Each structure stands twice: as structure tokens, then as C-alpha cells.
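Peer 1: Everything below, folded, please.
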Amino acid sequence: MRNNRFAINTVVGIVLSLFTFNGVQAAATPETEAVIHSERPAVEVMFVLDTTSSMTGLIAAAKDKIWSIANTLASADPAPEIRMGLVGYRDRGDVYVTVYTPLSSDLDAVYAQLMQFEAVGGGDAPESVNQALAEAVNRPQWSRGDAVYRVIFLVGDAPPKMNYQDDVKYPLSCTKAARKGIVINTIQCGNMSGTRSVWQEIAQRGEGRYFQVAQSGSAVLYDTPYDEPIARLSRTLDDTRIYYGDAAHHEEMESRKETADAIYSEASPAAVAKRTIFNSKSAGAKNFYGSQELVQAVESGEKKLAEIPKEQLPAKLQSMSDKELAAHIAKRGEERKALQAQIDDLAKKRQDYIQAKVVAEKDKGAGSLDSKIYECIQAQAAPKGLQYTEGPAY
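Peer 2: Predicted coordinates for the structure are as follows:
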């Protein structure tokens, strides 16, 4: 059922993407979401990822590294709000041209889409880079505010196809990005002829950085003895969540639970462990709680039980007395604290284990994808008041 659900979501995304951009200029597509004004520090990242067959290694690495990147972003002082999104691209004539996933604090949903990407198609070198970049600039709900670090990472190995008459060419997208305060960094995988000069130009026009990595992505991947225990505790911790609200909200949150279940079934223990560690940080609270989570709302004082109509509670709690309900919520809260304490202890041991590896293999990480992305984030987020000093998370 889980795989079928994700397959349906992927097909829907493909159909919508083809419908929206088949013969229509991407720059003419209006921003479909309302503007958000952010008063607190925030990081918003769109990954624009070539998903053709030559990118097999990089896509496999990305499925593991996205939670590492999230943890790197969360390590800033002060801790920012984090939103991510994706544009996967191929070329016209492939199964899809682009698949778009909006910017969201629901990183589970973004990760679920990333898990569906498979490296297929391509083969004729130039790809629909122009269309993918135009989508990344124009479609997301980018926040406004001086404290928001807005960034695009364009990742691929082939140059853009420049002979589509109805395409929006990358110079225009770069100009619009600069106008919106969006930095564009380019990551060239491999050394295909003709890619370097264009990738460098896009980075220059996008006021970002260009760097090159091996075709596989040169990501540093560490498995630890603590990954599986953290993953087991994480599943139990997720089960402590109780949502309240109308029927539509319960359905939305049930979908969130199904997404988490699919991650536990399909992701590696290392990826689940990194997701769990991210969720335990203040920057990951929105990903863990979602919205209108009862235990958090009551314990934080955000809501009083008396303010919540019984019909907005899960069906199995509606027959409880106020005293029984309060006791049930308190019990869940205590369970959550105990689980989180165990996770925190294992997370520290995991970090110590990895740190020893990093020190022993320091040359391995120097030119890695992890280090290059960290260098971009560290330099570009500083003017927004975000200080990164801990190095990349693994």
C-alpha cells in the first residue's frame, strides 16, 4: 500500500509537471502560493537535481545526505526555521521533464519524493536545465525578510539544451533570482565537456559558487552501530503524536504518519537516525510535530484541554473524561521525554563515533560534497545573521 501510494503521488506530480510546462514558458508561470514574511532567521533551499541515468551515484548519495544537510543547516546560531524543496529534471521526450516539490518545513514529504527518484533517461547530453531552473526560481513560496537565506543548489552533469524556442533561458532566471535575493550555487558532477563554463556562468550570475565533484557526488557516508537503535526508538517516539482538529486536518496528519512509516520501511538506518536527530532539534520541531499536535500544545501552554472540542480529538479519545484525557496526555508526554533522553544519549555516542572517523580520515572529507555545500552555506548565510562553526554534519 505504501509503495502504491508513493507511485500514485509520483505519477500525479509527473502529469502536473508536464501539463504545466509542455510548451509554456516557465517564467510566465505565476507564483502559486502566497508570500510569507519571516521575522526570524530562516533557511530555504531548493535542490535542482538531474535525474537522468548518468546521475545514479549522486541520487543514491542524495537520498542519504539530505538529512545530513538538514542537520548542518540546523546547527546555526541562532537556530533557523528550515524549509526545503526539490525540482527533479530530465529532458523533453523522457518520462517527465520536471517533477516539482514545493518548499516546506515538512521535510518528510520532501524526502519521500526524493526517495522516488530513479536515475533513468537522458543519453543525449544536454538536458532541460533551463526549465528546471526557471521552476526553482519562480514557483516556490519564497519567504520575504532580511533574515532569510534563500538558496538554490543546481546539481547535474550536462549543460542546458538551448534550442527550445519556448524555453526560458538561464540568464533570465538568474536575473530574477538576484532580484528576489536567491543565491544559485552550481555543482558539476563529473567532467562532461561543455558543462563547466555554463555552470560557472550560472553561479556567477546567481551570485553563488561553482564547484565540481566526482560523478558519484563524492559524498562522505558513515554507518554507525547506533543507527539501528536510534531508528527503533524513533518509530516509537513518532507513535506518541496525537493530533486534533477537523476531519480534513486528521486526514492530513494521517498522511504524515503514513509518510513516516514509509521512511522507516524504505530508508537506511543511517538516514532514519539522521532524521531522528534533526527532529530532536528546535529547527526540526515542525517536521516532527506537524500542526495541532495535542501533547505538545497542552504541555507548552499553547492550548488548554477545555478549549478543544471533543469532536476534534481522535475517535478513541472522545469518550474519555477530562481527567482521563489529561492523564493520557501526561503519560504520553512522559513517554516522549524518556524516549528523547535515550535518543539524545545515543546521538551523542553516534557523533563521537563519527568524529573519530572524520579525524582519522580528514583527507577523505576535504573535497567532498559535504564540505563544498558547507562552505557555501557558511559564507552565504553569514550576512543573514546565521553563524555556522561546527562543520558539516554526517
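Peer 1: From now on I want contacts and neighbour counts done on CA atoms only, so please keep to that.
Peer 2: Fine.
Peer 1: Let me see the contact set for the closest residue in space to Tyr264 that isn't next to it in sequence.
Peer 2: In this structure, Tyr264 finds its nearest non-sequential neighbour in Val272, 6.8 Å apart by Cα to Cα, 6 or more residues apart in numbering. Val272 makes contacts with Asp227, Ile230, Ala231, Ile263, Tyr264, as judged by Cα atoms under 8 Å, 6 or more residues apart in numbering.
Peer 1: most neighbours, which of those?
Peer 2: Counting neighbours by other Cα atoms under 10 Å, Ile230 leads the contacts of Val272 with 27 neighbours.
Peer 1: on that earlier part again, could you point out the helix or strand that follows the strand or helix carrying the residue nearest to Tyr264?
Peer 2: Secondary structure assignment for Val272, by DSSP states H and E: helix 269-279. Where DSSP H and E defines the elements, the next helix or strand beyond helix 269-279 is helix 285-289.
Peer 1: For Arg37, which residues are in contact?
Peer 2: If you look again at residue 37, you'll see it is His, not Arg. Per Cα under 8 Å, 6+ apart, neighbours of His37: Ser143, Arg144, Gly145.
Peer 1: let's go with 10 Å and repeat that
Peer 2: Contacts for His37 (Cα atoms under 10 Å, 6 or more residues apart in numbering) come out as Trp142, Ser143, Arg144, Gly145, Asp146, Val148.
Peer 1: again, but for Ala247
Peer 2: By Cα under 10 Å, 6+ apart, Ala247 lies in contact with Met253, Glu311, Gln312, Leu313, Pro314.
Peer 1: Tell me how far the residue nearest to the spatial centre of the chain lies from Glu228.
Peer 2: Centroid-nearest residue in the chain: Met84, 4.1 Å away (criterion: Cα atoms, centre = their mean). Separation of Met84 from Glu228 (Cα to Cα, to the nearest Å) stands at 26 Å.
Peer 1: neighbours around Gln355, how many?
Peer 2: Neighbour tally, Gln355, other Cα under 10 Å: 15.
Peer 1: Burial check on Ser54, number of neighbours?
Peer 2: Counted with other Cα under 10 Å, the neighbours of Ser54 add up to 22.
Peer 1: Pull the contacting residues for the residue nearest to the centre of the chain.
Peer 2: Taking Cα under 10 Å, 6+ apart, one finds 43-47, 66, 70, 101-107, 109-111, 140, 151-152 in contact with Met84.
Peer 1: quick one: which of those residues sit in helices?
Peer 2: Counted as lying in helices by DSSP state H, out of these, are Ile66, Ala70, Leu107, Ala109, Val110, Tyr111.
Peer 1: Show me which of those residues is closest to Pro159.
Peer 2: Pro159 has its nearest neighbour among the ones in helices among the contacts of Met84 in Ile66, at 24.0 Å by Cα to Cα.
Peer 1: Near the nearest residue to that closest one once chain neighbours are set aside, how many other residues are there?
Peer 2: Closest residue to Ile66 apart from its sequence neighbours, by Cα to Cα, 6+ apart: Tyr111 at 7.6 Å. Here the number of neighbours of Tyr111 (other Cα under 10 Å) works out to 24.
Peer 1: to compare against the first, here's another:
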Amino acid sequence: MKHINQLLGTAFALMVTASSYACNLKAQESTNTTLITSTVAEKPAKQYVKIALLLDTSNSMDGLINQAKAQLWDIVNEFTHAKCGNDSRPLLQIALYEYGNDNLSAREGYIRQVLGFSDDLDEISEKLFSLTTNGGEEYCGEVIHTSLKQLEWGKNADDLKMIFIAGNEPFDQGKLNYKDATTNAKEKDVIVNTIFCGNYEQGINTHWKSGAILTGGDYMAIDHNRQVVHIATPYDDIIIQLNAKLNNTYVSYGSVGYAKKELQAVQDANAAELEEAVVVKRAVSKSSRLYKNSQWDLVDAVEDDEAVLSKLDEKDLPSELKGKSKKEITEYISLKKEEREKIQKEIQELNSKREMYIAEHQKEEAGELENAMLSAIKAQASKKNYKWD
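Peer 2: I've put the predicted structure just below:
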């Protein structure tokens, strides 16, 4: 990528990694003195994968919403293995819009931002489960334009910025021309991918393919009502049990800590309502680097910044840590971190066996929506030197 190449070209003998600083120490000797200059390089700018999901929530879209709920975790798990061109790991952010629902404001074009860009996986799950369907007007051009205007897309040319819009009505409905919206997207380096829920040729005839190719995106047609068949494996129950143990390693703190810990449990329950396999996939996501909760969990917070403990008031601590010395709190957090890492490693190892079992018993388990999104993501990511290990 061009930014990485520039960085390497100007920082002679500097090794860039995703998680550490490097120093370029250069010694110059003269007859009488030795001059040593040191330069501490800044960490490379974080790279993001930013995905905005624009979902039609009119009456006929219940199947689409259910697929999104179930397959969120497959998409997250896939990104666990993504690497940027400099071998760093990109951060994943997801935003969510709904459109085409009579319960939404006509003045706003029957469009609502459900969630701005977020890396809080529990919050993303919560918002997906909050969606309900109702008849309405579906204005694709307007919802694309709105997401481009409202979201913080950033200006890093190395970020992968994508819109996935899914629906089943003509793409050219509404006052705002979809061609103008996609032109705006292209100017912001945002790729628009369109997912027509219905017959492939019908989607082409109603401009869904045109809406994608204008930004170099992919056009896809899916059966949004297809029931995804999950393969049960001998490892599922063990992973679910480990997930419960994993939850016990979270140490909530601050004003939002208790509510966020409750949300974690609620989203586990929401996954269980769909199917046991969804709980397993969510547990795998929770064992990955993308499940970070520094804003409410002391283990993650201390890992990010050890000084956080000295900044906390007694009232911000959970009951089990009130009245404890800083040393006792530090030891407690360290033990929880060690316990968590052990559980996460077990889940990852079991998931590797689980994936092998699924591969042996069925060639493909992925759902329609997931297949469509991952195919587009990998193809478009490769153009920015992203890769998977």
C-alpha cells in the first residue's frame, strides 16, 4: 500500500509492527566525540475495515434480518484472521441503518441510523436484535447518501470502506438518484455492494447491479428466506461451557460496567434463541482479538493502559474489589487475565477441530448473506493488500 511504502522508504532501518515501537539508533563518530542520536518512531496509523450495513426492514425482510443476526459472528470470525499489507491486524467497525419501514419518519425518507461505526460486538448484536419489520417505501439512493453524510468514514486511503445494501424493491426509487449517491461514495473511497433479495435477473433489471458497478462493488442476489443448516459437532457443548466460564473473567467497572456486563449475557441469550450453533460462533468471536471491552472491563482496560487503576475512584470498582489495596487489585486482574487467555486458547483450539469436523460432513455451511458479503470483502480487500492467514 502506498502509505506503507512511503513509511518504509523514509524510515531507514525502522521495523514497523502492529503492536510495538521501534527505535532507529544511529551513531556518528568524530575524532573527539561520539554523537548518538535516537529517534522513537510513532506507531503506524491504525487501519480499519469499516462496514455499513443498510438493511431493508419492510414487511418481506424478516428472513434477511434473521440471517444478519445469525451470521454476524461468522463475518467477525473471518476478520480475526485478516492482515494489512504491513502485517498489522486491522480493526473492524460496523455501522447499521434500516430503511423502508413505515414506523420510520417519512420526513427522513423512512431511514434510521441504528448504530454509528462501532467495534462493540455486544452493542452491534443488540441493535440487530432490536430490528423489526413493517411495510414502507425503500429509497436506496437516499439511504446510501445518508450513511455517507452521517458516518465518520475517515480519510486513510489504506482503510477498507464498504457499504452493503440489501433489499428487494427497485434500486431507483425515491427522489435522490442512486447514481448521484454512488458518485459521492466513490469520491469518499467507499465501495457500494448491493444484495438483491430475490431473482438474480430481476435484480439486474431493477438497477441493483448498476448501483454496485458504479463504485467497483459487487452485485449479488440471495434467497433471504433460506434456512441456514448448521452442522452440530462434538465440540459445541464444550465451547458453550467455556463461554460461561469466559464471562466470569470480566470485571466490570465505572458507571456503565454493570449494564454492559448484563448486555454481554443478554446477547448470549439472544444467540441461543436462534440456534445452539450461533452461541458457539459468538463464543469464538469472544475468544478473538476483536472482542475488546476496555470501556467497562478492567482486564481489557489495564491491558490497554496500566495507569487506569490509579485513576479509578472506590465507587467505580465492583463489589469484589472495594476496600482492596492497589496491589491486591492488580493481582486479581492479573489472575483474571491469565484465566481468560487460557479459556480463549481452549475455545480457539476446539473451534479448529470443529471447523475440520464441519468440512468433513458438509462442504459449505455458510448462509446466503454471509457468503455474499465474505466473497465481496475478500476480493475488494485484496486490492488494498489485505490478506488472510
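Peer 1: what TM-score comes out when they're superposed?
Peer 2: Superposed pair, TM-score by TM-score structural alignment, normalised by the length of the second structure: 0.76. Supporting alignment: 333 aligned residues with a Cα RMSD of 2.9 Å.
Peer 1: overlap between the contacts of Val272 of the first structure and the second structure?
Peer 2: Retained in the second structure (both residues aligned by TM-score structural alignment, their matches' Cα atoms under 8 Å) from the contacts of Val272 of the first structure: Ala231, Tyr264.
Peer 1: Including secondary structure and distance to Gly385 of the first structure, could the contacts of Val272 of the first structure go into a markdown table?
Peer 2: Below are the contacts of Val272 of the first structure laid out as a markdown table (DSSP: H, G, I helix; E, B strand; the rest coil; distance: Cα to Cα, whole Å):
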| residue | secondary structure | distance to Gly385 of the first structure |
| --- | --- | --- |
| Asp227 | helix | 33 |
| Ile230 | helix | 32 |
| Ala231 | helix | 33 |
| Ile263 | helix | 33 |
| Tyr264 | helix | 35 |
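Peer 1: now the contacts of Val272 of the first structure in CSV, with distance to Gln355 of the first structure?
Peer 2: Conversion of the contacts of Val272 of the first structure to CSV gives the following (distance: Cα to Cα, whole Å):
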residue, distance to Gln355 of the first structure
Asp227, 15
Ile230, 18
Ala231, 20
Ile263, 26
Tyr264, 25
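Peer 1: Would you mind finding the match for the residue nearest to the centre of the first structure in the second structure?
Peer 2: Aligned against the second structure by TM-score structural alignment, Met84 of the first structure finds its counterpart in Ile94.
Peer 1: quick one: Ala221 of the second structure is in a strand?
Peer 2: Yes - the assignment for Ala221 of the second structure by DSSP: H, G, I helix; E, B strand; the rest coil puts it in a strand.
Peer 1: mean deviation (superposed) between the helix or strand harbouring Leu128 of the second structure and the first structure, please.
Peer 2: Assigned by DSSP H and E, Leu128 of the second structure falls within helix 121-130. By mean Cα distance after the TM-score superposition for the first structure, the fitted helix 121-130 of the second structure averages 1.2 Å away from its aligned residues in the first structure.
Peer 1: which part of the first structure lines up with that helix?
Peer 2: The aligned range for helix 121-130 of the second structure is 107-116, by TM-score structural alignment.
Peer 1: same thing with stretch 25-35 of the second structure?
Peer 2: Counting by TM-score structural alignment, stretch 25-35 of the second structure sits on no residues of the first structure.
Peer 1: Break down the stretch 101-250 of the second structure into its helices, ranges please.
Peer 2: 121-130, 140-150, 178-187, 200-205, 208-213, 236-247 (DSSP state H, counting those that start in this stretch).
Peer 1: Residues contacting the third one, please?
Peer 2: Residues from elsewhere that reach helix 178-187 of the second structure (Cα under 10 Å, 6+ apart): 139-149, 161-163, 171-172, 188-192, 207-208, 210-216.
Peer 1: just how off-centre is the lengthiest helix in the first structure within its chain?
Peer 2: Criterion DSSP H: the longest helix present in the first structure is helix 322-360. Using Cα atoms, centre = their mean, to the nearest Å, the mean C-alpha position of helix 322-360 of the first structure is found 22 Å from that of the whole chain.
Peer 1: Need the buried ones from the ones in helices among the contacts of Met84 of the first structure selected in PyMOL.
Peer 2: Here is the PyMOL command that picks out the buried ones among these, judged by 16 or more other Cα atoms under 10 Å:
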select buried, resi 66+70+107+109+110+111
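Peer 1: Among the ones in helices among the contacts of Met84 of the first structure, find me the one that's closest to Gly367 of the first structure.
Peer 2: Nearest to Gly367 of the first structure among these, counting by Cα to Cα, is Ile66 at 18.0 Å.
Peer 1: re earlier: run the angle between the helix holding Leu128 of the second structure and helix 276-286 for me.
Peer 2: Angle of helix 121-130 of the second structure versus helix 276-286, following axes from the mean of the first three to the mean of the last three Cα atoms, to 10 degrees, is 150 degrees.
Peer 1: that older thread, centre of the chain to the helix holding Val272 of the first structure, how far?
Peer 2: Distance of helix 269-279 of the first structure from the chain centroid (Cα atoms, centre = their mean) equals 13 Å.
Peer 1: Could you list the buried residues of that helix?
Peer 2: By neighbour count on 16+ other Cα under 10 Å, the buried set for helix 269-279 of the first structure is Pro269, Ala270, Ala271, Val272, Ala273, Lys274, Arg275, Thr276, Ile277, Phe278, Asn279.
Peer 1: what does the second one align to in the second structure?
Peer 2: Think Ala270 of the first structure. Ala270 of the first structure maps onto Ala277 in the second structure, by TM-score structural alignment.
Peer 1: Find the residue closest to that match in space, skipping its chain neighbours.
Peer 2: Nearest in space to Ala277 of the second structure, with sequence neighbours left out and distances taken as Cα to Cα, 6+ apart, is His230 at 6.4 Å.
Peer 1: Report the contact partners of the one you found.
Peer 2: With Cα under 10 Å, 6+ apart, His230 of the second structure has these contacts: Glu275, Glu276, Ala277, Val278, Ile358, Gln362, Glu364, Glu365, Ala366, Gly367.
Peer 1: next one: stretch 152-161 of the first structure to chain centre, how far?
Peer 2: That offset, for stretch 152-161 of the first structure, works out to 18 Å (Cα atoms, centre = their mean).
Peer 1: quick one: the longest helix of the first structure to helix 269-279, angle?
Peer 2: With the same axes, to 10 degrees defining the directions, helix 322-360 of the first structure sits at 120 degrees from helix 269-279.
Peer 1: Could you list the buried residues of the helix or strand just after helix 322-360 of the first structure?
Peer 2: Moving toward the C-terminus from helix 322-360 of the first structure, the next helix or strand (DSSP H and E) is helix 362-366. If you call a residue buried by 16+ other Cα under 10 Å, then helix 362-366 of the first structure has these buried ones: Gly365.
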